[in-house]
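Trainee: Here you go, sequence then predicted model.
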Amino acid sequence: MNTPNPDHELTELTTTPLTDDLVHGAIDIERTARGLLPHRLPARARAQNTDGQLAMAESQPSGVRLAFRTRATVVELDTVPTKRVYVGVPPRPDGLYDLLVDGQLAGQGSVAGGDTLTIDMGAGTFEHTPGEPGTLRFAGLSDAPKTVEIWLPHNETTELVALRTDAPVEPTAPLGSSGRKVWLHHGSSISHGSDAASPTATWPALAASLGGVDLVNLGFGGGALLDPFTARTLRDTSADMISVKMGINLVNADLMRMRAFTPAVHGFLDTIREGHPTTPLLVVSPILCPIHEETPGPLMPDFSSVAEGQMRFKATGDPAEVAQGRLTLETIRAELARIVAQRAADDPHLHYLDGRELYGEADHEELPLPDAVHPDAAAHRRIGERFAELGLGPLK
């Protein structure tokens, strides 16, 4: 566990240079004045993006982990986390780091301090304040040879500064070279891990663990918007199986009408197929979200709940405008099913999964969405267990 060690000064630690081969699950690694900053979009895509929400989301390292072999009994990691502060909302807990030893959860910890990102949901503004690095420490580990993974907080941008251990460290095999299949997934904040208990408890991480595959998670909170640069990232990333979960953010943002949605989905899938012509590809429609089933966006914060120290959301569109092409989850599911059926006639490796098979009406009765949009920790586990069977099973 991440606990203070009274013999800290007596333990001689060696610093291992932080190199790209120690980082798994990132698409790009930026070298900064302080260290390494993992990204989940490449530099070219980041240069084309003008959305602050997506910039924040892609820099949050959901699914990104340090991985190495060592006999170390003590591991220290210096990082600069970015803490999010929402105006008018109680402070968020510090992001969690999960320590896995030979694939099993062996400890958790947090890093205090760091940079601060102040977000005013009402004004739509972001203010960044620099801070200082902090230290994550795990002690009391076995001195046997082992694989150590430190999963970075899925919801906290994390700059890697220094790694120290009391025994030598060597990188593990790169993803895709150890016999395990690589699963590349894209989705919204639910795939990103919003409201999950920890980085290995997001539904994609749980599904990957249960399915025995290695995850590359391109779930972006608020950012599953059929952006061409995201499609190109999926196209250019090596993978043995791919899934794309689309729909909820398009309704949330009220970004397009059905006339634009259909060709945008085709274009997104066409781009992926340019790099992965026969890779198993699964299109997943949205899980149940009652406020948007029949009501279009945009999604807005419920400021009455913010005043009570909670964060809830509400749909503000007019259901009468669905006939004119406004998107709802019901219309998106029907169109995605139609598109996949049409394309599958010439693409036998393309599959469709209705998101309500992962989380539907009965699940909502038992495990309602706390903020009306995002599953809680228990629902993440349920979705992950079901996806391991219903999603990864057909892809294998």
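Mentor: Structure's in. What do you need?
Trainee: C-alpha from now on. contacts and neighbour counts both.
Mentor: Will do.
Trainee: Tell me where this structure has helices.
Mentor: Taking DSSP state H, the helices of the chain run over residues 43-48, 52-59, 189-192, 203-211, 228-236, 248-253, 258-275, 290-293, 303-307, 329-344, 361-366, 377-390, 392-395.
Trainee: Which other helices and strands does the second one contact?
Mentor: Right, the one you point to is helix 52-59. For helix 52-59, the elements it packs on are strand 36-39, judged by 3 or more C-alpha pairs under 8 Å, 6 or more residues apart in numbering; DSSP states H and E.
Trainee: returning to what we had before: out of the helices of the chain, nearest to residue 72?
Mentor: helix 203-211 (24.1 Å; C-alpha to C-alpha).
Trainee: That closest one to helix 377-390, inter-axis angle?
Mentor: Helix 203-211 and helix 377-390 are oriented at 50 degrees to each other (axes from the mean of the first three to the mean of the last three C-alpha atoms, to 10 degrees).
Trainee: From the rest of the structure, what touches helix 203-211?
Mentor: Helix 203-211 has contacts (C-alpha atoms under 8 Å, 6 or more residues apart in numbering) with 63, 183, 185, 191, 193, 196, 199-200, 214-215, 217, 380-389, 392.
Trainee: and here's the other structure:
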Amino acid sequence: MAMRAVPLVGGPVELRGALDLEITQAGVMPRRLPAWTKEQYQDPSAYGVTVMPSGVRLVFRTDARELEFEVLTSTGQLDTDPEPRPTGMLELLVDGVPAGRRQAPVGNVLRMSAHGAVQRLTPGEPGTVRFAGLPAGMKDVELWLPQQTPTELVALRADGDVLAPLPDGRRRWVHHGSSISHCIDADGPTGTWPVVAAALGGVEVINLSQAGNALLDPYVARTIRDMPADLISLKVGINIVGMAAFRKRTFGPAVHGFLDTIRDGHPDTPLLLVSPVGCPALEETPGPTVLGLDGRIAALGDPAGGALSLEVVRAELARIVAARQARDPHLHYLDGRELLGLDEADDLADGLHPTAAAYRRMGKRFATRAFADDGPFS
């Protein structure tokens, strides 16, 4: 059968993991926060990571034996680097089983200075990836987008019928965190720790994590408040310490306010507050941080005056959960060091971000703790 175009919007394909679609000249760009939040971003990086589609996938049923997917990616390239940054992988799952992965084609390239400032844009063209030899018969298909690369969806083609997915009876887990939950350095979109944990826990994950952010932004709390969720988790603290964003006096009330907003929409939903994983540079020394000549982070802060280290943040988060549990029995706390401890610092490639193997390990550990019979997400 000849290849036929399948509408990406208004047709049988369901886009999961995105809360908004931005219309572009090439096609549509998934965004992981609603459109109304854009005007509230304090820093342009918040938009950049929101259009990195961590956890975003196209879901449908088909009897096709071959699929073509056309995309336009946007990646960066430092002036000192000979090649653009890796665009990441497109991964195909058929009936829940991995059925192929393809490198996302290089499209637009943003040339940047060593400090990350955009110098110029080199426009690119859409590229096509192909998945052939799929099993015969009607099957459930998920096409996962690269977690680290903004990706405009241009076209989907199939040599068979494409139908809407059947209703998903799994519980919906909404997670928000920093780059350590965004998982830019995972080995693929299904290798991020939230996706690994969701697969083991038998739930559907919506990953609202934002690399370089997760600073208790009120627009994120309102987003979670207003969206359907059966389970909620928040991984809080690493960027708050690394950017010296709060002092001890202001941190606690901000956490309470974030939780209060979510509870306005989800008063009884299991909510798990997760503290930072181990990070030797910030355990006792507050931020801000700098990247040293050795490629690893170093902390510059002074612990005097209520500045926050990871030790202080963990103690505050545990205290806040304990104080609220009398009237909020569905609120729980998990020490992030149970996901990746200080004795595993060799798995922090730059002293901060886990390796791909460590992300998978974190996912398995989270599933073991959260989805156990006596766990908060049981």
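Mentor: Perfect, I can see it now. For clarity, every value in this text was computed on a predicted model and none was experimentally measured.
Trainee: Now, of the contacts of helix 203-211 of the first structure, which are buried?
Mentor: Among the contacts of helix 203-211 of the first structure, those scoring as buried are 63, 183, 185, 191, 193, 196, 199-200, 214-215, 217, 380-388, 392 (criterion: 16 or more other C-alpha atoms under 10 Å).
Trainee: So for the longest strand along the second structure, what gets flagged as buried?
Mentor: Ranked by residue count under DSSP state E, the longest strand found in the second structure is strand 67-78. Going by neighbour count (16+ other C-alpha under 10 Å), the buried part of strand 67-78 of the second structure is 67-78.
Trainee: okay, and it goes to which residues in the first structure?
Mentor: Using TM-score structural alignment, strand 67-78 of the second structure corresponds to residues 75-86 of the first structure.
Trainee: ditto for stretch 243-255 of the second structure
Mentor: Aligning stretch 243-255 of the second structure against the first structure (TM-score structural alignment) gives residues 253-265.
Trainee: now what about the matching stretch, what contacts it?
Mentor: Residues outside stretch 253-265 of the first structure that contact it (C-alpha under 8 Å, 6+ apart): 225-226, 250, 296-299, 325-327, 335, 339.
Trainee: Out of those, which two are the most distant from each other?
Mentor: 299 and 339, at 25.6 Å, using C-alpha to C-alpha across the contacts of stretch 253-265 of the first structure.
Trainee: out of those two, which sits in the busier spot?
Mentor: residue 299 (20 against 17; other C-alpha atoms under 10 Å).
Trainee: The residue nearest in space to the middle of the first structure and residue 362 of the first structure: what is the separation?
Mentor: For the first structure, residue 192 is the residue whose C-alpha lies nearest the centre (C-alpha atoms, centre = their mean; 2.5 Å). Going from residue 192 of the first structure to residue 362 of the first structure by C-alpha to C-alpha, to the nearest Å gives 23 Å.
Trainee: Tell me which residue of the first structure lines up with residue 162 of the second structure.
Mentor: Under the alignment (TM-score structural alignment), residue 162 of the second structure maps onto residue 169 of the first structure.
Trainee: Let me know how buried the closest residue to its match other than its chain neighbours is, in neighbour terms.
Mentor: Distance criterion C-alpha to C-alpha, 6 or more residues apart in numbering; nearest residue to residue 169 of the first structure, sequence neighbours excluded, is residue 70 at 5.0 Å. When neighbours are counted by other C-alpha under 10 Å, residue 70 of the first structure registers 21.
Trainee: picking up where we left off before, out of the contacts of stretch 253-265 of the first structure, name the ones that lie in strands.
Mentor: Among the contacts of stretch 253-265 of the first structure, the subset assigned to strands under DSSP E consists of residue 299.
Trainee: Among the contacts of stretch 253-265 of the first structure, which one has the most neighbours?
Mentor: residue 327 (30 neighbours).
Trainee: Which residue in the second structure aligns with it?
Mentor: Match for residue 327 of the first structure (TM-score structural alignment): residue 308.
Trainee: Ignoring the adjacent residues along the chain, who's closest to that match?
Mentor: Beyond its immediate neighbours in the sequence, the residue positioned closest to residue 308 of the second structure (C-alpha to C-alpha, 6+ apart) is residue 286, lying 5.3 Å away.
Trainee: do residue 74 of the second structure as well
Mentor: residue 108 (4.5 Å).
Trainee: Distance of that neighbour relative to residue 127 of the second structure?
Mentor: Taken as C-alpha to C-alpha, the span from residue 108 of the second structure to residue 127 of the second structure is 11 Å.
Trainee: Of the two, give the one with the bigger neighbour count.
Mentor: Neighbours were counted for residue 108 of the second structure and for residue 127 using other C-alpha under 10 Å; residue 108 has more, 20 against 15.
Trainee: To which residue of the first structure is the more buried one aligned?
Mentor: That one, residue 108 of the second structure, aligns with residue 115 by TM-score structural alignment.
Trainee: I'd like the distance between its match and residue 26 of the first structure.
Mentor: Counting by C-alpha to C-alpha, the separation of residue 115 of the first structure from residue 26 of the first structure is 21 Å.
Trainee: Same question for residue 391 of the first structure.
Mentor: Residue 391 of the first structure is 22 Å from residue 26 of the first structure, where distance means C-alpha to C-alpha.
Trainee: repeat for residue 260 of the first structure
Mentor: Relative to residue 26 of the first structure, and taking C-alpha to C-alpha, residue 260 of the first structure is found at 31 Å.
Trainee: What of residue 126 of the first structure?
Mentor: 24 Å.
Trainee: of the two, who's got more company?
Mentor: The neighbour comparison of residue 126 of the first structure against residue 26 (other C-alpha under 10 Å) goes to residue 26, with 23 against 16.
Trainee: how about that one, what's its match in the second structure?
Mentor: Checking with TM-score structural alignment, residue 26 of the first structure has residue 18 as its match.
Trainee: Check residue 240 of the first structure too.
Mentor: Counting by TM-score structural alignment, residue 240 of the first structure lines up with residue 230 in the second structure.
Trainee: shouldn't its match be in contact with residue 175?
Mentor: No - judged on C-alpha atoms under 8 Å, residue 230 of the second structure makes no contact with residue 175 at a distance of 11.0 Å.
Trainee: between these two, what contacts are shared?
Mentor: Common neighbours of residue 230 of the second structure and residue 175, counting by C-alpha under 8 Å, 6+ apart, are absent.
Trainee: Residue 45 of the second structure corresponds to which position in the first structure?
Mentor: For residue 45 of the second structure, the residue aligned by TM-score structural alignment is residue 53.
Trainee: List the residues that contact the nearest residue to its match once chain neighbours are set aside.
Mentor: Of all residues not flanking residue 53 of the first structure in the chain, residue 222 sits nearest, at 6.8 Å (C-alpha to C-alpha, 6+ apart). Listed by C-alpha under 8 Å, 6+ apart, the contact partners of residue 222 of the first structure are 53-54, 57, 188-189, 249.
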